[in-house]
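**Q** Need a 3D model of the sequence below.
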Amino acid sequence: MTTITEIRNAAEAKMKQSLSAFQNNLVKIRTGRASPALLDTVHVDYYGSQVPLSQVANVSLIDARTISVQPWEKGMGAKIEKAIRESDLGLNPASMGDLIRVPMPPMSEERRKEMTKLARTEGEQAKVAMRNLRRDANEGVKKLVKDKLASEDDQKRSEADIQKITDRYIAEIDKLVVAKEADIMAV
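**A** As a prediction, this is how the structure comes out:
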């Protein structure tokens, strides 16, 4: 038997997970600056299987506009370069001995606007996820009331609580989107 408190806590835990998933998605949206997380989506052919770049090389920053990729095995350089070039990130890596440098090309104004739209879209999707979690939690509480395991007053209170939690997470999403847009538009 679940209680109103358990329903609320489960909803909040799921909202926290959704927020962290949203933050991970935001990191992958390119800004003018270099970030090692940008290459998280790149997978490299490693002895016949596709593995994340971070499992075959050390990814770090040289400066604000250049990512360095240091393969752990000698023969992996060319494969890593190819994987980065073929990713949809629009990057052009350059090999310097064992080290691969990935310079970040400056973004055009048009590209920056596309990226801010992408950030807004991700934000909207995250908000929809929060609202769905709110709806699910409220339906769980309504079921308790219907089954006579909670009063209607409890239902009203819990719906208000769940709404406060939802509002808090949606405000956090808005804050992250605004910060990301500022980051993208900064030249």
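
**Q** contacts, neighbours, all on C-alpha from now
**A** Will do.

**Q** Endpoints of stretch 67-75, how far apart?
**A** 20 Å (Cα to Cα, to the nearest Å).

**Q** For it, buried residues please.
**A** For stretch 67-75, the neighbour count (16 or more other Cα atoms under 10 Å) marks 67-71 as buried.

**Q** What's the separation between S20 and D153?
**A** 33 Å.

**Q** Let me know the secondary structure of the residue sitting furthest away from the middle of the chain.
**A** Relative to the centre of the chain, and counting by Cα atoms, centre = their mean, the farthest-placed residue is K148 at 40.5 Å. Following DSSP: H, G, I helix; E, B strand; the rest coil, we place K148 in the coil state.

**Q** and S20 and D153? which has more neighbours close in?
**A** More neighbours surround S20 than the other of S20 and D153, with 13 against 10 (other Cα atoms under 10 Å).

**Q** this one next, for a side-by-side:
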Amino acid sequence: MNEEIEFIKDSAKESMQEAIKHLKKQLVNIRAGKANPSMLSSVMVEYYGTMTPLNQVSNVNTPDARTLTIQPFEKALIKEIERGIMNANLGFNPMNNGDSVIINVPPLTEERRIQLAKQAKAEAEEAKIGVRNDRRTAMNEIKKADLPEDVQKDTEEDIQKLTDAYIEEIDKIYAAKEKEIMTV
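**A** Sure, this is the predicted structure:
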């Protein structure tokens, strides 16, 4: 019986951690005005007939806060890299100097910052929904398990405390991202 309760709690905790991990991954893609190599994580380049992630055919660096440089492993890939960046629809205008591709990251307007903050909030809400769904699943498993009423209540309270803790963590992650986005 105790093993079953622990299994339910552990699986709920694991699922909630996955929601947090997913949120962090999604928030990395929301740029806050500073150049970051992960901004190009969604860019795919045609390499010998196969669509390949940009980071597998080149080095992506940030020489300063507003510039990304992409150094391809093969110079013949420069045109394909530029095409891949344009096709990714990230709002960047790549330029090449014959050896590498250079992207100047434009500063964000106030309107764009608000838009990005809303996008971050939507991602945080999705994570909260995921955590609440994990709570519901755990609660249903507790009800299915043939437990004494007091043990069932205690376990449900533990699951609720876990849920509250993860929701609070999501709020903290969102608040930090919002601050980063809105800082000029």
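
**Q** Quantitatively, what TM-score do the chains reach?
**A** Both chains were compared after superposition, and using TM-score structural alignment, normalised by the length of the second structure their TM-score is 0.95; 183 aligned residues with a Cα RMSD of 1.3 Å.

**Q** how much space is there between the residue farthest from the centre of the first structure and Q155 of the first structure?
**A** For K148 of the first structure relative to Q155 of the first structure (Cα to Cα), the value is 11 Å.

**Q** Give me the secondary structure label for the equivalent of L61 of the first structure over in the second structure.
**A** For L61 of the first structure, the aligned residue in the second structure is T62 (criterion: TM-score structural alignment). Three-state call for T62 of the second structure (three-state DSSP): strand.

**Q** Quick check: the gap between T62 of the second structure and P53 of the second structure.
**A** Separation of T62 of the second structure from P53 of the second structure (Cα to Cα): 18 Å.

**Q** How about the contacts made by the residue nearest to K142 of the first structure when sequence neighbours are not counted?
**A** In space, and not counting its chain neighbours, K142 of the first structure is closest to Q155: 6.8 Å by Cα to Cα, 6 or more residues apart in numbering. Contact partners of Q155 of the first structure, counting by Cα atoms under 8 Å, 6 or more residues apart in numbering, are 141-142, 145.

**Q** Trace K13 of the second structure over to the first structure, please.
**A** Per TM-score structural alignment, K13 of the second structure is aligned with E12.

**Q** was I right about that match contacting D167?
**A** No. Assessed by Cα atoms under 8 Å, E12 of the first structure is found out of contact with D167, at 11.4 Å.

**Q** who's more crowded, these two?
**A** E12 (20 against 16).

**Q** Grab the nearest non-local neighbour of that one.
**A** Nearest to E12 of the first structure is I165, by Cα to Cα, 6+ apart, at 7.0 Å.

**Q** so where does the one you found fall, helix or strand?
**A** If you go by DSSP states H and E, I165 of the first structure is part of helix 152-185.

**Q** What range does that helix cover in the second structure?
**A** Under TM-score structural alignment, helix 152-185 of the first structure corresponds to residues 149-182 of the second structure.

**Q** mean per-residue distance, that stretch to the first structure?
**A** Overlaying the first structure shows stretch 149-182 of the second structure at a mean distance of 1.0 Å from the equivalent residues (mean Cα distance after the TM-score superposition for the first structure).

**Q** Distance from the chain centre to that stretch, please.
**A** 18 Å (Cα atoms, centre = their mean, to the nearest Å).

**Q** repeat for stretch 43-54 of the second structure
**A** Per Cα atoms, centre = their mean, the centroid offset for stretch 43-54 of the second structure relative to its chain is 22 Å.

**Q** now swap in stretch 57-76 of the first structure and tell me
**A** With Cα atoms, centre = their mean, you get 22 Å for stretch 57-76 of the first structure.

**Q** burial measure for T62 of the second structure, as a count.
**A** By the measure other Cα under 10 Å, the count of residues near T62 of the second structure is 16.

**Q** Excluding covalently adjacent residues, which one is nearest to the match of L61 of the first structure?
**A** Excluding the flanking residues, the one nearest T62 of the second structure by Cα to Cα, 6+ apart is L68, at 4.7 Å.

**Q** Are we agreed that that neighbour is in a strand?
**A** Yes. The assignment for L68 of the second structure by three-state DSSP puts it in a strand.

**Q** The nearest residue to D63 of the first structure once chain neighbours are set aside: what secondary structure?
**A** Distance criterion Cα to Cα, 6+ apart; nearest residue to D63 of the first structure, sequence neighbours excluded, is A34 at 7.8 Å. Secondary structure, three-state DSSP: A34 of the first structure is coil.

**Q** Next, the contact list for A34 of the first structure, please.
**A** By Cα under 8 Å, 6+ apart, the neighbours of A34 of the first structure are 61, 63-67, 103-104.

**Q** again with A150 of the first structure
**A** A150 of the first structure neighbours (Cα under 8 Å, 6+ apart): 4, 141, 144.

**Q** helix or strand for the last one, which one?
**A** Assigned by DSSP H and E, L144 of the first structure belongs to helix 109-146.

**Q** which of the residues in that helix are buried?
**A** Neighbour counts using 16+ other Cα under 10 Å place 112, 115-116, 118-120, 122-124, 126-127, 129-131, 133-135, 137-138, 140-142, 144-145 of helix 109-146 of the first structure among the buried residues.
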